[in-house]
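K.L.:
my questions concern the predicted model and sequence given below.
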Amino acid sequence: MLRLLSIHQLCKAYGGPQGRPVLRDVDLTLAAGDYVAIMGESGTGKSTLLNLIAGLDTPDAGRILLAGRELTGMGEAERTRLRRRSMGFVFQAFHLLPHLTVAQNVALPLALNQVPASRRRARVQALLAAVGLAARADSYPRELSGGQMQRVAVARALVHEPQLLLADEPTGNLDQDSAAQVLELLRRQVREHGCTAILVTHSRSAAASADRVYRLDAEGLHLQAPARTP
């Protein structure tokens, strides 16, 4: 399969290269369509790793390549364009814009990528139907439950068909039933869209939704559970 993401000997310290180490010699290779979870204690650098992969921060050493393009060699503007076109994000806090409707929130990545309005409408309708919220297209985030808001966030993350999906504790603010529904939705949508996904979580049950589970600690990133049967 096509190698989509390659991380080589990634290092990051708070306060610069001579500061407190957060990530040390992290290696990870993912193929197109892989869905993996990364677990670890608080402070081990899970969110830092996601920020580096997203190009929101730069490492002190090491390389990150997405579809053969090296993020660590790009300028900020180029990283922003790559992030906008090739990555989707799901966060614990949803990050929906309260003054926009559900449909408008989902359409944001398409608008930023200058997709024509007619194509935006069709794509948004398709994604909202896929996450079971077609009837709430004109609702505002304040009118939704936590589980519904996270389903909107999943639709927004996938609407522009990204190559890479990054999910940072996406079920952390949800009750058990809503979390299970969102994880099943996330897994199903990742499969249908064929993107590569990285789920960062403290939850063993959330991690179990992924194909492989890695643990991040002071010594690096280690495979904890091998690929599951699809």
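P.N.:
Done, it's in.

K.L.:
hey, let's count contacts and neighbours off CA atoms from now on
P.N.:
Will do.

K.L.:
strands along this protein, start to end?
P.N.:
Counting by DSSP state E, the chain has strands at residues 3-14, 20-31, 35-39, 61-66, 69-70, 87-91, 164-168, 196-200, 212-217, 220-225.

K.L.:
reformat the ones you listed as JSON lines; add distance to residue 102.
P.N.:
Formatted as JSON lines, these follow (distance: least, CA to CA, whole Å):
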{"stretch": "strand 3-14", "distance to residue 102": "31"}
{"stretch": "strand 20-31", "distance to residue 102": "32"}
{"stretch": "strand 35-39", "distance to residue 102": "26"}
{"stretch": "strand 61-66", "distance to residue 102": "30"}
{"stretch": "strand 69-70", "distance to residue 102": "33"}
{"stretch": "strand 87-91", "distance to residue 102": "15"}
{"stretch": "strand 164-168", "distance to residue 102": "19"}
{"stretch": "strand 196-200", "distance to residue 102": "23"}
{"stretch": "strand 212-217", "distance to residue 102": "32"}
{"stretch": "strand 220-225", "distance to residue 102": "37"}
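
K.L.:
against that first model, consider the following:
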Amino acid sequence: MSIKFLAEDDRPREKFLLKGKGSLSDSELLAIIMGSGSRDETAVELARKILASVNNNWHQLSLLSVKDLTKFKGVGEVKAISIATALEIGRRRSSQEIPEKPMISNSNGAYQIFKNHLADLRTEEFWAIFLNQSNRVIHISQLTQGGISQSIVDIRILFKTALDHFATGVIVAHNHPSGNLKPSKEDINITQKIKEAGNTLTIQLLDHLIITQNSYFSFSDEGLL
């Protein structure tokens, strides 16, 4: 459905879904926070009026109290609290430091992450770490749970997850509850398939680890990638 055929109060939300949050004007963002307008004005029109009263400055708007906001026709206590809450969230966000994503530079770095998930399990599981171009972790995911002897990973799910998080590299791992670090024929085959699929998508398989309770085996360290 085209945006122009929608009621104006619905357009900011539809525009958000169709074009993304960056496409919205300040008044459209505020309209979404309020949810609706008044009997005489749409949410967007009411938002424009409110923003105009503070010279379209979010910092100035954040100084208005709930009582100040309810002076606008169509803004009750609930809408005023919603506006004040959204601005307070923004204030707290801006005051916080962005947490730095851990960087993985070698197999041991990956092992330190994977061992917390895999080392003590009695059945096999398959996990993956997804990385950006700087080899910083952007997502960690369990992909499969198997039996005592094997856990088969769906390569399509692995790379869908990688694409969903815009990863450029991936490190996979599974555990051997038996304690045997030697890779099986199936381990070698699936590693090769993941590598080939990654080459097609320009998402590099950086390593495959086999995890036991006290140690690990790295395909990369052993020259098997």
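P.N.:
Thanks, I have it. Just so we're clear, the structure is a prediction, and the values are computed from it rather than from any experiment.

K.L.:
what would you report as the TM-score here?
P.N.:
For these two chains in superposition, a TM-score of 0.24 is obtained (TM-score structural alignment, normalised by the length of structure 2); 90 aligned residues with a CA RMSD of 5.6 Å.

K.L.:
residue 76 of structure 1: which of the strands of structure 1 is closest?
P.N.:
strand 69-70 (12.7 Å; CA to CA).

K.L.:
which strands and helices sit next to that closest one?
P.N.:
The helices and strands touching strand 69-70 of structure 1, judged by 3 or more CA pairs under 8 Å, 6 or more residues apart in numbering; DSSP states H and E, number zero.

K.L.:
and residue 159 of structure 2, what helix or strand is that in?
P.N.:
According to DSSP states H and E, residue 159 of structure 2 maps onto helix 155-164.

K.L.:
that helix - contacts with which helices or strands?
P.N.:
helix 185-201.

K.L.:
hmm, back to that, sort out which residues of the helix holding residue 159 of structure 2 are buried, please.
P.N.:
Within helix 155-164 of structure 2, the residues scored as buried using 16 or more other CA atoms under 10 Å are 158-159, 161-162.

K.L.:
how far away is residue 90 of structure 1 from residue 27 of structure 1?
P.N.:
23 Å (CA to CA, to the nearest Å).

K.L.:
of those two, who's got more company?
P.N.:
The neighbour comparison of residue 90 of structure 1 against residue 27 (other CA atoms under 10 Å) goes to residue 90, with 25 against 17.

K.L.:
OK, contacts around the closest residue in space to that one that isn't next to it in sequence?
P.N.:
The shortest distance from residue 90 of structure 1 to any residue other than its chain neighbours is 4.6 Å, reached at residue 167 (CA to CA, 6 or more residues apart in numbering). Under the criterion of CA atoms under 8 Å, 6 or more residues apart in numbering, the neighbours of residue 167 of structure 1 are 89-91, 197-200.

K.L.:
in the longest helix anywhere in structure 2, what counts as buried?
P.N.:
Taking DSSP state H as the assignment, the helix of structure 2 that covers the most residues is helix 77-95. For helix 77-95 of structure 2, burial by neighbour count (16+ other CA under 10 Å) applies to 79-84, 87.

K.L.:
what about the helices in structure 2?
P.N.:
Going by DSSP H, structure 2 shows helices at 11-19, 26-34, 43-52, 58-62, 66-69, 77-95, 107-118, 155-164, 185-201.
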